[in-house]
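**Student:** Need the 3D shape of this:
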Amino acid sequence: MEMIPCLPDEIARECLIRVPYRGFSTVSAVCRGWKEEIESLQFQQQRKASGLTRPIVVLTQAHFTGNSGGATKYSIPPSYRLTVYEPVTGIWAELPPVPGFSDGLPLFCQVAGVGLKLVVVGGWNPENWAVSKAVLVYDFVSATWHRGADMPGVPRSFFACASDSDRMVFVAGGHDDGKNALRSAMVYDVAKDEWVPLPDMAQQRDECKGIFHAGKFHVIGGYRTDMQGRFEKSAEAFDVSTWQWNQVQEDMLEAGTCPRTCVADDVGKIYRCWNGQVAVLEESGSWKAVAELPSDVRVGPCLVTWQGKLLVIGSATHGGFHMSYVLDLHCYKWTRVEAPEEYTGHAQAGCCLEI
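**Tutor:** Okay, here's the model as predicted:
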C-alpha cells in the first residue's frame, strides 16, 4: 500500500521526514503505515542525513513559584517535572506528567535519551520518600508514557547513569537502603525491556557520575561506605566491546571533588565546572580551564552537551532564579538563553536527544 496515495513512497517519505517532532504523535495516529515509518531506523537515518533532526534538551526541573522580589520559593520537598528546551527555536515546554506520581517526578531520578525515547530511572517517591526502582519510558512518537521493567536488585540511590543514545541505559554504584555504597552495575535494553547484570566495578562508588563516550560507560568519582562524603579522585570505564571494566584511572579528579557536573561532548571530550570555570580534561590527564562561568550560574549548575555546545543552568545564590547560558565549545564564547519565568526553577539532571 502506498504511504500517500498517488505519490511514490520516496516522495511520501520526503514529506514525512519534514514533520517537526512535536507532530509525530498526530502523524503516527493517521495509520499504521505512517507509524511504522516514523519508528523505523531508515526514517531516522534519512531525517538525519537531510539535516532535519534537531537537538532536544530534557531537564528534571523544579516547579517555579516566585515573588516580586525575585527570590525562589519551593514547597518541601520541591516538586519536579520534565521540561524541554529546543536550542534551534528557543522554545521551552513541559512534557506530560509521569503517570503514577501525582506529586511530580521521583526526586533525584536519572534521565537518559535512547533513540526517540526518554528513560527515567529510579529516584525517591515524592509522596513518601521511598526509594523507587521504577523505569518510566516516554515515547516521542506517540507522546505517551509506559512503565518499563523495574531495576533489579536492592533499591539504590544516587547512582551513575548514562545511555549509548541508541539502545542501552547503564547504571552503576550508588547506595542501598542501609547507606552502603555499591559496586554492582547493570544495563537496561530499552527495545527488549529487560535488565542485564554487568561485572562489578573495582570499588564502591556512591554519588558517582556516569557518562558514555567512545564505546565506554565511564563512572567517575564517588566514595566508599567508610568514607561517607569524602569523594574519590578515581574513575573506571566499562568497555562494551570487551564486556569488562578497564583498569581504574586513579587521579581523574582532585580529592574531595563532587563529580556531578562532568559531561562528555559528541567528540569525546570531558568537561566540568571547576573553581568558577568550565574545564576540559586534556589527553595528559590534567584539567584545563577554558571559560569563566557567568556569575549567575555558579550555584548548583547542571550541564548538558550537544553538537559542540554546552548548556549550563544554575543560579547566583541558593534559592535564586536559575539562569541558562550556552557555551560554544569551538570558540568558548557564552550566549545567554532567554527562558520564561516558569522555566527558571532548579535543574537536577538533564540529557539531550536528537530527534
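
**Student:** Please count neighbours and contacts with C-alpha atoms only from this point.
**Tutor:** Will do.

**Student:** residues in contact with stretch 296-312?
**Tutor:** With contact meaning CA atoms under 8 Å, 6 or more residues apart in numbering, stretch 296-312 is reached by 55, 57, 261-266, 272-273, 276, 313-318, 322-330, 347-352.

**Student:** all helices for the stretch 1-150 of the chain, in order.
**Tutor:** 9-16, 24-28, 32-39, 41-49 (DSSP state H, counting those that start in this stretch).

**Student:** Now render those as JSON lines, adding mean neighbour count and distance to residue 113.
**Tutor:** Formatted as JSON lines, the helices of the stretch 1-150 of the chain follow (neighbours: other CA atoms under 10 Å; distance: least, CA to CA, whole Å):
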{"stretch": "helix 9-16", "mean neighbour count": "14", "distance to residue 113": "22"}
{"stretch": "helix 24-28", "mean neighbour count": "17", "distance to residue 113": "17"}
{"stretch": "helix 32-39", "mean neighbour count": "16", "distance to residue 113": "15"}
{"stretch": "helix 41-49", "mean neighbour count": "15", "distance to residue 113": "15"}
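
**Student:** Dump those to TSV, plus distance to residue 186.
**Tutor:** Shown next, in TSV, are the helices of the stretch 1-150 of the chain (distance: least, CA to CA, whole Å):
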stretch	distance to residue 186
helix 9-16	37
helix 24-28	32
helix 32-39	27
helix 41-49	26
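
**Student:** Of all those helices, which one is nearest residue 109?
**Tutor:** helix 24-28 (25.8 Å; CA to CA).

**Student:** now the closest one, how far from the centre of its chain.
**Tutor:** Centroid separation for helix 24-28 versus its chain: 24 Å, with CA atoms, centre = their mean, to the nearest Å.

**Student:** next one: stretch 279-296
**Tutor:** Going by CA atoms, centre = their mean, where stretch 279-296 is centred and where its chain is centred differ by 21 Å.

**Student:** Alongside the first, I'd like the structure of this one:
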Amino acid sequence: MDFLEELPEQIFRDILLRVPYKSQQQIKQLLERAKEMMECVQFYQDRIKFGLAEKYICFLEHAAISIYDPVDQSCIMRTHIPTGFRTLPDSQILCVKNKLILVGLTSERKYTMETLIYDVLSGTWKQAAQIPIGKRRFACCATPEGSIYIAGGYAKYDNAGEPREAAVYKVDEDKWELLPQMVEEVGFCRGFFFEGMFYVIGSVCQRFDPSTGVWSIVNMGRQSLWSIYNLFERLLAFSMNRIMQYDWEGNVWRELDPLPRVLWGQVYATEWRDQIFLCGNDAPSIDHPTIFYMYKPGAPFFERWISLDKLKLVGRNVIYVATIEI
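**Tutor:** Prediction:
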C-alpha cells in the first residue's frame, strides 16, 4: 500500500472514487490519507456526479441499523443505535444524501420522541434537534431536496403538541419548524411526497402545499393504509395479494400486478435501481418480515419477481427499510 501514499493527489483521489462502498472501510483503516478524503462530503458528491455511487438497502432493526447489498444479499455495514434510545414498531428510517435519519425513537431518559442521524461517510451518530411533535403512528417522509415532513398520529409523549400539528425538519440546518395546522386531526396515518406536495393519508386524506403553506382535503379512495408508497413517481399500495396503483386522473385505484404470495399486515417497500425492494410476512400471527422480494414492474412475468431468501435471517429484527446511494 506504500506506493499509493506516494501517488499525486488527483490520481490517488480518482482511484479512491472507484472503490466500492463495501471495500471503503478496509481502505480507510489501512490509509489515513484515504480516510480523510473518503469522509469528505465532496468525495460523496463526486461519486454521485460521475455515476460511481452504488445503491443499497438499509434496514432499521430493533437495536441497530444495517446496510445490505441485494445483489449477493450480504450485510456490508451494521451498527448499534446509541445507548439511551430505543426503537418502536412505528419508528422509521429515511435517507437524506449521505445521512440516515431515524425518526420516532423514544428516549430512555425522558418521555419524549427523538430523532437520530447516522453519517454513513464518517460512521458517526448525532442526536438531532428536539422534535416538536411526539406522537405514535404518524405520517413521515423525506423530500428530494433533503427535508423531512411529519404530521398526524396520536398523542403519546411529553412533547406531543397540538392534535393537528405538523412539522418539517431541515437536515442541513438541524432545525425543526412547525407548519400550519392540518384541516382535520388524523390518528393512524401514512405520508408521502408527490409532485411537490406532502400527503397524509388516514381517516381522511390531506395535502400540504409548501409553496402556499396551505392544507387541503383530497379524495383518494381507500386502500391498505399502512402500505402506501410513492415509488418512481407512482403511488402504489400493497394489499395482501396484489399491488394497486393510483390513477390520479381517474381518481381510482387500479390493480397493477398480483403478489406472488399473500402478505399480511405491514409491507415495507423502497426503490432500488429500476426495481422495487419489498418485504412482508406470510402469516397473520407473525409481526416481522419473513418474505423478501425484488420486483421489476413491466418485466416478463417469470422475470418480474426475484426471491431474496438469504435476507430472512435479518427479517426478525426489521422495523422499516430505505435506500441509500453512496
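
**Student:** sorry, back to before: out of the contacts of stretch 296-312 of the first structure, which are buried?
**Tutor:** Among those, those classed as buried by 16 or more other CA atoms under 10 Å are 55, 57, 261-265, 272-273, 313-316, 322-327, 329, 347-352.

**Student:** What about those, which are in strands?
**Tutor:** Within those, residues falling in strands by DSSP state E are 55, 57, 263-264, 272-273, 313-315, 322-327, 347-352.

**Student:** who touches residue 166 of the second structure in this structure?
**Tutor:** 133, 149, 150, 151, 152, 178, 179, 180, 181, 182.

**Student:** aligned partner of the third one in the first structure?
**Tutor:** Read it as residue 150 of the second structure. For residue 150 of the second structure, the aligned position in the first structure is residue 171, judged by TM-score structural alignment.

**Student:** can you tell me how far that match sits from residue 196 of the first structure?
**Tutor:** According to CA to CA, to the nearest Å, residue 171 of the first structure stands 10 Å off from residue 196 of the first structure.

**Student:** quick one: which helix or strand includes residue 208 of the second structure?
**Tutor:** Using DSSP states H and E, residue 208 of the second structure sits within strand 205-209.

**Student:** list the helices and strands that strand packs on?
**Tutor:** If you count contacts as 3 or more CA pairs under 8 Å, 6 or more residues apart in numbering; DSSP states H and E, strand 205-209 of the second structure packs onto strand 197-201, strand 214-218.

**Student:** Present those as CSV; the columns should include distance to residue 83 of the second structure and mean neighbour count.
**Tutor:** CSV is the format used below for these (distance: least, CA to CA, whole Å; neighbours: other CA atoms under 10 Å):
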stretch, distance to residue 83 of the second structure, mean neighbour count
strand 197-201, 32, 24
strand 214-218, 38, 15
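
**Student:** Residue 245 of the second structure is nearest to which of those?
**Tutor:** The nearest among those, by CA to CA, is strand 197-201 at 15.1 Å.

**Student:** follow-up on the earlier one: now do the strand holding residue 208 of the second structure against strand 214-218, angle only.
**Tutor:** Put simply, strand 205-209 of the second structure runs at 150 degrees to strand 214-218, going by axes from the mean of the first three to the mean of the last three CA atoms, to 10 degrees.

**Student:** can you pull the buried residues of strand 205-209 of the second structure?
**Tutor:** Neighbour counts over strand 205-209 of the second structure (16+ other CA under 10 Å) mark 205, 206, 207, 208 as buried.

**Student:** For burial, what's the neighbour tally of the match of residue 150 of the second structure?
**Tutor:** Residue 171 of the first structure sits with 26 neighbouring residues when counted by other CA atoms under 10 Å.

**Student:** these two touch, right, it and residue 158?
**Tutor:** No - at 10.2 Å, residue 171 of the first structure does not count as touching residue 158 under the criterion of CA atoms under 8 Å.

**Student:** In contact with the match of residue 150 of the second structure: list those residues for me.
**Tutor:** So, once contact is read as CA under 8 Å, 6+ apart, residue 171 of the first structure ends up touching 159, 160, 161, 162, 185, 186, 187, 210.

**Student:** try residue 235 of the first structure
**Tutor:** Neighbouring residues of residue 235 of the first structure by CA under 8 Å, 6+ apart: 218, 219, 220, 221, 248, 249, 250, 251, 252.

**Student:** which one is the residue mapped onto it from the second structure nearest to, not counting chain neighbours?
**Tutor:** Using TM-score structural alignment, the equivalent of residue 235 of the first structure in the second structure is residue 206. Closest residue to residue 206 of the second structure apart from its sequence neighbours, by CA to CA, 6 or more residues apart in numbering: residue 217 at 4.4 Å.

**Student:** In the first structure, what residue corresponds to the one you found?
**Tutor:** By TM-score structural alignment, residue 217 of the second structure lines up with residue 248 in the first structure.

**Student:** Same question for residue 134 of the second structure.
**Tutor:** Under the alignment (TM-score structural alignment), residue 134 of the second structure pairs with residue 155 of the first structure.

**Student:** same check, this time on residue 272 of the second structure
**Tutor:** Using TM-score structural alignment, residue 272 of the second structure sits opposite residue 306 in the first structure.

**Student:** Roughly how far does its match sit from residue 86 of the first structure?
**Tutor:** Note on residue 306 of the first structure: its distance to residue 86 of the first structure, by CA to CA, is 11 Å.

**Student:** Please identify which of the two sits among more neighbours.
**Tutor:** Taking other CA under 10 Å, residue 306 of the first structure and residue 86 do not tie; residue 306 has more neighbours (20 against 15).

**Student:** measure the residue lying closest to residue 119 of the second structure once chain neighbours are set aside to residue 163 of the second structure for me?
**Tutor:** Using CA to CA, 6+ apart and skipping residues adjacent in sequence, the residue nearest residue 119 of the second structure is residue 99, 4.7 Å away. Look at residue 99 of the second structure and residue 163 of the second structure: by CA to CA, they are 30 Å apart.

**Student:** what do you get for residue 315 of the second structure?
**Tutor:** 34 Å.

**Student:** try residue 51 of the second structure
**Tutor:** 44 Å.

**Student:** Mind checking which of the two has more residues around it?
**Tutor:** Using other CA under 10 Å as the criterion, residue 51 of the second structure and residue 163 rank with residue 163 on top: 19 against 10.

**Student:** what's the counterpart of the more buried one in the first structure?
**Tutor:** Here residue 163 of the second structure is matched to residue 182 in the first structure, going by TM-score structural alignment.

**Student:** cool, residue 244 of the second structure as well?
**Tutor:** Checking with TM-score structural alignment, residue 244 of the second structure has residue 279 as its match.
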